[in-house]
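Colleague: build me a model:
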Amino acid sequence: MGVLVLGIGNILWADEGFGVRVVERLGEGWRFPSGVTLMDGGTQGLYLLPHIEEADALVVIDAIDYGLPPGTLRLIRDGDVPAFLGAKKMSLHQTGFQEVLATAQLTGRCPGRLRLVGVQPAVLDDYGGGLTDVVAAQVEPAAALALDILGREFGIVPEPRGAATPSDPVSRHAYEGGRPSAADACRIGDPRVLAGRFA
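Modeller: As a prediction, this is how the structure comes out:
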């Protein structure tokens, strides 16, 4: 069985980066057997179609507006997945990904098994921001849920890597740790520019 574990979202928009951060955590913590692909899908939309069409099973991890308290983690299965991805669009990537699944279904090449691990975001409009505390607290539980799905439903048991320090400059630890304060880095637009243009 070919399984694609796909984190989608944008790490530059606070809780929007949840799916990417969970897949990053899975890659740091475990080695997966051949046939399992971990992918940072970012906001690539239709560019993800060939990867999805090749998979027998797809586990999507994303920030989803369920209308629930921030940090709520939910698992959605099979036919309900496209509906939840499009119910309340928070960003353009969700529209794009819903279209990807619809295209795969239309061509008869959609994975036979779909799982969506989603978290209710708290903040989306903090440009350059990291995950909020309530959503960051769900990274480990979401990774554990993805591992449980892989093991219990698909018979895939990865091998733990042991302790490792991420070295990627956009890893969550490096990215959020190196973020300047709000006083040092304006996140709402520079008034020196905006005042002249829109006055």
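
Colleague: contacts and neighbour counts: CA atoms only from here.
Modeller: Will do.

Colleague: contacts for stretch 6-21, please.
Modeller: 22-23, 38-43, 58-63, 93, 118-119, 121-132, 135-136, 139, 171-172 (C-alpha atoms under 8 Å, 6 or more residues apart in numbering).

Colleague: so which of the residues you listed belong to strands?
Modeller: Of the positions in the contacts of stretch 6-21, 38-42, 58-63, 118-119 sit in strands, assigned by DSSP state E.

Colleague: can I get the buried part of those as one PyMOL selection?
Modeller: Remark: buried members of the ones in strands among the contacts of stretch 6-21, expressed as a PyMOL selection using 16 or more other C-alpha atoms under 10 Å:
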select buried, resi 38+39+40+41+42+58+59+60+61+62+63+118+119
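
Colleague: quick check, nearest of the ones in strands among the contacts of stretch 6-21 to Gly2?
Modeller: Of all these, Leu58 has the smallest distance to Gly2: 8.7 Å, by C-alpha to C-alpha.

Colleague: and the closest one, what is it in contact with?
Modeller: Counted by C-alpha under 8 Å, 6+ apart, Leu58 has contacts 3-6, 52, 111, 113-115.

Colleague: another for comparison:
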Amino acid sequence: MKIAVVGAGTIIFRDEGIGVYAQRYLAENYTFEGDVTLVDGGVLGFQLMTYYTDYDKVIILDTITMKEEAPGALYNIPGEELLGLGSYKQTAHEVEIVEMLEIAALNGNLSDVHIVGIVPEDILSVKVGLSETLQRAFPEFVSEAIAELERSGVAVLPKAEGMSLAEILDAYENPTAQRSVDPTQAD
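Modeller: Sure thing, here's the model as predicted:
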């Protein structure tokens, strides 16, 4: 099975970037036994359509606006449940994910899509990073993405070394900063 994990969102609008951070966290901290492609879908827009049509399964990591739900609430929603709903969220995305799902469905070649979504606290502030609420919920968000991969038959194996969420957020907040390298650990 060919699987894509797409981290959707816009990192400059605080919690809106959680999908991008989660995709990076998975890439930095895990290996996958299976045909898994991790995609930073933050600004790809319609270029993401390829994944919705050419892969057997697509797992989208993103924020989701659900009325009456507290920030940090998690969802795992099959894509077909979102068809016909139009926009399922209020974000800065130029092209809404549901609209692309609907187009792929109309063409008759929509992959098995799951949205692993989390209710954001702040998607209006122009700030890179996550609210404290979503930082606390991040481990459970990543765990649900891993569980969805495992339900698809993918073995998810932790790497010996990786990056913490704090290091990933820092890498996006300070993109020109270099990670310190221990000279005794040369390749």
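
Colleague: could I get the TM-score for this pair?
Modeller: Remark: TM-score between the superposed chains equals 0.82 [TM-score structural alignment, normalised by the length of the second structure]; 172 aligned residues with a C-alpha RMSD of 2.2 Å.

Colleague: coming back round to it: could I get the contacts of Leu58 of the first structure as a markdown table with secondary structure and distance to Glu16 of the first structure?
Modeller: Below are the contacts of Leu58 of the first structure laid out as a markdown table (DSSP: H, G, I helix; E, B strand; the rest coil; distance: C-alpha to C-alpha, whole Å):
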| residue | secondary structure | distance to Glu16 of the first structure |
| --- | --- | --- |
| Val3 | strand | 23 |
| Leu4 | strand | 20 |
| Val5 | strand | 17 |
| Leu6 | strand | 14 |
| Ile52 | helix | 21 |
| Pro111 | coil | 24 |
| Arg113 | strand | 24 |
| Leu114 | strand | 21 |
| Arg115 | strand | 19 |
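
Colleague: before we move on, the earlier item: distance to Leu48 of the first structure for the ones in strands among the contacts of stretch 6-21 of the first structure - can I get that in JSON lines?
Modeller: JSON lines is the format used below for those (distance: C-alpha to C-alpha, whole Å):
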{"residue": "Leu38", "distance to Leu48 of the first structure": "13"}
{"residue": "Met39", "distance to Leu48 of the first structure": "10"}
{"residue": "Asp40", "distance to Leu48 of the first structure": "10"}
{"residue": "Gly41", "distance to Leu48 of the first structure": "7"}
{"residue": "Gly42", "distance to Leu48 of the first structure": "10"}
{"residue": "Leu58", "distance to Leu48 of the first structure": "12"}
{"residue": "Val59", "distance to Leu48 of the first structure": "13"}
{"residue": "Val60", "distance to Leu48 of the first structure": "12"}
{"residue": "Ile61", "distance to Leu48 of the first structure": "14"}
{"residue": "Asp62", "distance to Leu48 of the first structure": "15"}
{"residue": "Ala63", "distance to Leu48 of the first structure": "18"}
{"residue": "Gly118", "distance to Leu48 of the first structure": "19"}
{"residue": "Val119", "distance to Leu48 of the first structure": "21"}
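
Colleague: following the chain onward from the longest helix anywhere in the second structure, which element is next?
Modeller: Across the second structure, the longest stretch assigned as helix under DSSP state H is helix 132-151. Using DSSP states H and E, the helix or strand that follows helix 132-151 of the second structure in sequence is strand 155-158.

Colleague: in the first structure, what stretch matches that following strand?
Modeller: Using TM-score structural alignment, strand 155-158 of the second structure corresponds to residues 157-160 of the first structure.

Colleague: only the buried residues of that stretch, if you could.
Modeller: Pro158.

Colleague: burial of the closest residue to Val20 of the second structure other than its chain neighbours, as a residue count?
Modeller: Excluding the flanking residues, the one nearest Val20 of the second structure by C-alpha to C-alpha, 6 or more residues apart in numbering is Gly7, at 4.2 Å. Neighbour count of Gly7 of the second structure, defined by other C-alpha atoms under 10 Å: 26.

Colleague: list the contacts of Leu48 of the second structure.
Modeller: The contact partners of Leu48 of the second structure, by C-alpha under 8 Å, 6+ apart, come to Gly41.

Colleague: quick one: secondary structure of it?
Modeller: Three-state call for Leu48 of the second structure (DSSP: H, G, I helix; E, B strand; the rest coil): helix.

Colleague: packing partners for the longest helix along the first structure?
Modeller: Ranked by residue count, the top helix of the first structure under DSSP H comes out as helix 92-106. Applying 3 or more C-alpha pairs under 8 Å, 6 or more residues apart in numbering; DSSP states H and E, one finds that helix 92-106 of the first structure contacts helix 49-54, helix 81-87.
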